[in-house]
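K.L.:
Could you look at this predicted model? Sequence included:
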Amino acid sequence: MSQPDYESYPPLFRPSSVNPNHGGVEKESPEMEAAEGDGVPIIDFERMREDEEKVKEACREWGFFRLVNHGIPESLMSQMLESARELFSMAYEAKQAAFNSAAGISYFLGTAGLTASGAALASSNLNWMEGLNIPLSKVPELHYEDPMLESFRSLVEEYGKHQTKVGKAIYEALWRKLELETSNLSKYEESTKYFSEDTEILRVYRYPRCLEANRAWGVEEHTDSSLLSILHQDLVGGLQVYKDHQWIQVNPIPNTLIVNIGDMIQAISDDKYVSVKHRVKVNKENERISMGYFVFPGDDVVIESSKYKPFTYAQFRAQVQHELKSVGFKIGLHNFKRP
């Protein structure tokens, strides 16, 4: 275990700033524990057409699966993690200064769910996490004079292309093989209106060491607002998924991806597939790096469902923002349920 450079940590995450009552979690709370041995379904990207039933079962029973043979070069995945570690090792103030463009890569602290950083810092449920929010459609337009930042940008551009390919293939498989048909939407050709490459985001996270790891969450229990989320994590571990009334530890396995169904797939599938609850536990001894690819419907695209009142993704996002600021947690789809 190497000694971390606490100058790179946000001030609230440095040892002298640890609040023993952070997040209100009791130190020995059993809620922090999770079952060993994850049992997460494994899907071979190269065999998705042949393994239709396996994909269907994974999405129906878990809403969550591990993807192998995804085609993203292992060297690129390793470079992304190493480059992220290098960026996060910058002094806290330098990170804030380097990523201050709303149109490009932006720095966030505590939660990516709030657009106002002040609201995130004021939250009593501050997550033990910092990150970079990267709209992939903007990356080709960016340029940094700093060689380290430009190298990272270049890696992100290449990595994003691979993630787009994987994400589109999975989304197509959901419609082609899983028959996500509603009374309002039954044709695959029509379903493509929901998947918008303009909305693709890559979020890169660092979960700093936390000396009182049982008193904080890296990310608290939540569902993703996306259509799909694809996670690439290092080998530290901490991701947990809720299955059969218990939390299960998702073991990190090299060169694999974790895919989960988001709220938008739940809505357009008429609840046939449920957006899975998951969370991240922090580590007392090691930092954790992960990166998530998210894709959403376009802001003005109307989500059609027999279970939910019609809504646009812009309306859904605004509602979630309001919930996070007003009650401190996401309610999400429940507020759009039909009577």
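P.N.:
Arrived safely. Numbers count the residues shown, from 1 in each chain.
K.L.:
make it CA atoms for all contacts and neighbour counts henceforth
P.N.:
OK.
K.L.:
Helices along the stretch 151-300 of the chain, start to end?
P.N.:
Using DSSP state H, counting those that start in this stretch, the helices of the stretch 151-300 of the chain run over 188-191, 263-268.
K.L.:
Arrange these in JSON lines, one row each, with distance to Ser29 and mean neighbour count as further columns.
P.N.:
Formatted as JSON lines, these follow (distance: least, C-alpha to C-alpha, whole Å; neighbours: other C-alpha atoms under 10 Å):
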{"stretch": "helix 188-191", "distance to Ser29": "43", "mean neighbour count": "13"}
{"stretch": "helix 263-268", "distance to Ser29": "29", "mean neighbour count": "24"}
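K.L.:
also this one, for the comparison:
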Amino acid sequence: MEVPTVSLVIPPSNSIPAEPPKIISAKMLAESASLTSAIPSAYYFSEDSYELADPNDPEFQLPAIDFSLLTSDSPDQRSKMLHELANICRDWGCFLVTNHGVTESLKQAMIEAADRFFNLTEEEKHNIAKKYEADPTQIRYGTSYNARSEKVRLWRDFIKLRLHPDFPTLNENDGYSEVAMKYSKKTREIATELVEAISESLGLDPNHIYKALDLDSGVQFLLANYYPPCPQPELAMGLSHHTDQCLITILTDNDVSGLQVLHNHKWVTVTSTPKTFLVILADQMQIVTNGKYKSAMHRGRVNKEAKRISLASLHGPSFETLVTPSPELVEREGKAPLYRSIKYREYVELQHRSRMDLKCALDQILI
């Protein structure tokens, strides 16, 4: 998989601001009195191998799927949408979803709950995560990606909760867990329908991928990202280029744009639109389809004017599931498997190491 080139931005030495005292979060830095017009050099980040797409170029118009037609009882409507879905998954690996049935009030409640969490004190946020430190896959709160070992920090804070099969409680009085449970149930229903439709679009039984990856026991995470306003957004990065490690991601935000997807060697800015989800195919989808459907490369940019809160509902196999290219697809296509079989837990660990080394995990399991 081709990935963007990352380089460090090194301005003249007299323009590099002094490093701040120990900063626990990007939000704390953004709100600190010491931050005026220049960010610390620890946040200088540049990806310069691909240019931005022209938003008026039809080639770079992000495709959309009408979920109500995809799940229609009309065979003709469904057949047409499945054909469109197949082309989109092959060419883009991501698409917008409309008429999905999740109310704006539920989405807004989840955004507001995330905002309340990020407005807690640093001590309160870390104490919540500390309750589950014996199993950090339950809850993880932090800043950047891995601030302890990174050479360059990302302009974001995050909280990641595992919502299925086990559901942790942050604080029984804050309302976060309650609304997260309702939100995750709805997004899980959408993900299940989409995975079934994707199976059908491949000419397979609707339950093929679902059963092959044992998604009944699969993991679901809710990742909330907080990107504070940045005085120098051209120098900083909210979330560097990556593909998701799971099977499928359902994404929304607080109607502040910032996500970009890589398509035909150009970055396409996704315009945030109310009542719409962005669906991103992830690495396990590329593996199980033997490369027929691709995992979409994407990144998060920041801006000067407004905070951005994004919610990513990440759906994947259970950690002990052995993921392999579908034998049915391999036989039908007459192609050899492109990827070796790997347990999902091992892949997650591989991807974590690969991101720290700026490598692509999928490339490392190619046969």
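P.N.:
Arrived safely. Not measured: the values here are computed from a predicted model.
K.L.:
circling back: which one of the helices of the stretch 151-300 of structure 1 lies closest to Ser83 of structure 1?
P.N.:
Closest approach to Ser83 of structure 1 among the helices of the stretch 151-300 of structure 1 is made by helix 263-268 (30.7 Å; C-alpha to C-alpha).
K.L.:
Which residue of structure 2 is paired with Met80 of structure 1 in the alignment?
P.N.:
In structure 2, Met80 of structure 1 lines up with Met110, judged by TM-score structural alignment.
K.L.:
related to what we said a few turns ago, let's have the helices of the stretch 151-300 of structure 1 in CSV, adding distance to Lys54 of structure 1.
P.N.:
Listed next are the helices of the stretch 151-300 of structure 1 as CSV, based on distance: least, C-alpha to C-alpha, whole Å:
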stretch, distance to Lys54 of structure 1
helix 188-191, 20
helix 263-268, 18
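K.L.:
wait, which of those helices is closest to Tyr207 of structure 1?
P.N.:
Judging these by C-alpha to C-alpha, what sits closest to Tyr207 of structure 1 is helix 263-268, at 24.4 Å.
K.L.:
can you list contacts of the closest one?
P.N.:
Helix 263-268 of structure 1 is contacted from outside by 180-182, 223-228, 272-275, 296-297, 303-305, 307-308, 333, using C-alpha atoms under 8 Å, 6 or more residues apart in numbering.
K.L.:
average offset between the helix or strand containing the match of Met80 of structure 1 and structure 1?
P.N.:
Assigned by DSSP states H and E, Met110 of structure 2 belongs to helix 104-118. Here helix 104-118 of structure 2, set against structure 1 after superposition, deviates by a mean of 1.2 Å using mean C-alpha distance after the TM-score superposition for structure 1.
K.L.:
what about that helix, distance to the chain center?
P.N.:
18 Å (C-alpha atoms, centre = their mean, to the nearest Å).
K.L.:
so what's the alignment partner in structure 1 of Tyr347 of structure 2 closest to, chain neighbours aside?
P.N.:
Under the alignment (TM-score structural alignment), Tyr347 of structure 2 maps onto Phe316 of structure 1. Computed as C-alpha to C-alpha, 6 or more residues apart in numbering, the closest residue to Phe316 of structure 1 that is not its neighbour in sequence is Gly332, at 7.3 Å.
K.L.:
what sits against Lys330 of structure 1?
P.N.:
Contacts of Lys330 of structure 1 by C-alpha under 8 Å, 6+ apart are 222, 320, 323-324.
K.L.:
State the helix or strand in which it lies.
P.N.:
Assignment of secondary structure by DSSP H and E places Lys330 of structure 1 within no helix or strand.
K.L.:
and stretch 168-180 of structure 1, which residues are buried?
P.N.:
Neighbour counts over stretch 168-180 of structure 1 (16 or more other C-alpha atoms under 10 Å) mark 168, 170-175, 177-178, 180 as buried.
K.L.:
residues making contact with that stretch?
P.N.:
By C-alpha under 8 Å, 6+ apart, stretch 168-180 of structure 1 touches 48-49, 52, 55-56, 181, 186, 188, 191, 195, 228, 268-269, 272.
K.L.:
Distance to Thr312 of structure 1 added to these, as TSV?
P.N.:
As requested, these are arranged in TSV below (distance: C-alpha to C-alpha, whole Å):
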residue	distance to Thr312 of structure 1
Met48	30
Arg49	31
Glu52	30
Val55	28
Lys56	27
Glu181	19
Ser186	19
Tyr188	20
Ser191	15
Phe195	13
Leu228	17
Ile268	12
Ser269	16
Lys272	20
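K.L.:
And the residues you listed, which is closest to Glu130 of structure 1?
P.N.:
After measuring these against Glu130 of structure 1 - C-alpha to C-alpha - the closest member comes out as Leu228, at 21.8 Å.
K.L.:
which one in structure 2 is aligned with the closest one?
P.N.:
Structural alignment (TM-score structural alignment) places Leu228 of structure 1 against Ile248 in structure 2.
K.L.:
Just give the nearest non-adjacent residue to that match, would you?
P.N.:
Leu281 (4.7 Å).
K.L.:
Please apply the same query to Gly298 of structure 1.
P.N.:
Ser196 is the one closest to Gly298 of structure 1 (C-alpha to C-alpha, 6+ apart), at 5.7 Å.
K.L.:
Near that neighbour, how many other residues are there?
P.N.:
Residues near Ser196 of structure 1, counting by other C-alpha atoms under 10 Å, number 16.
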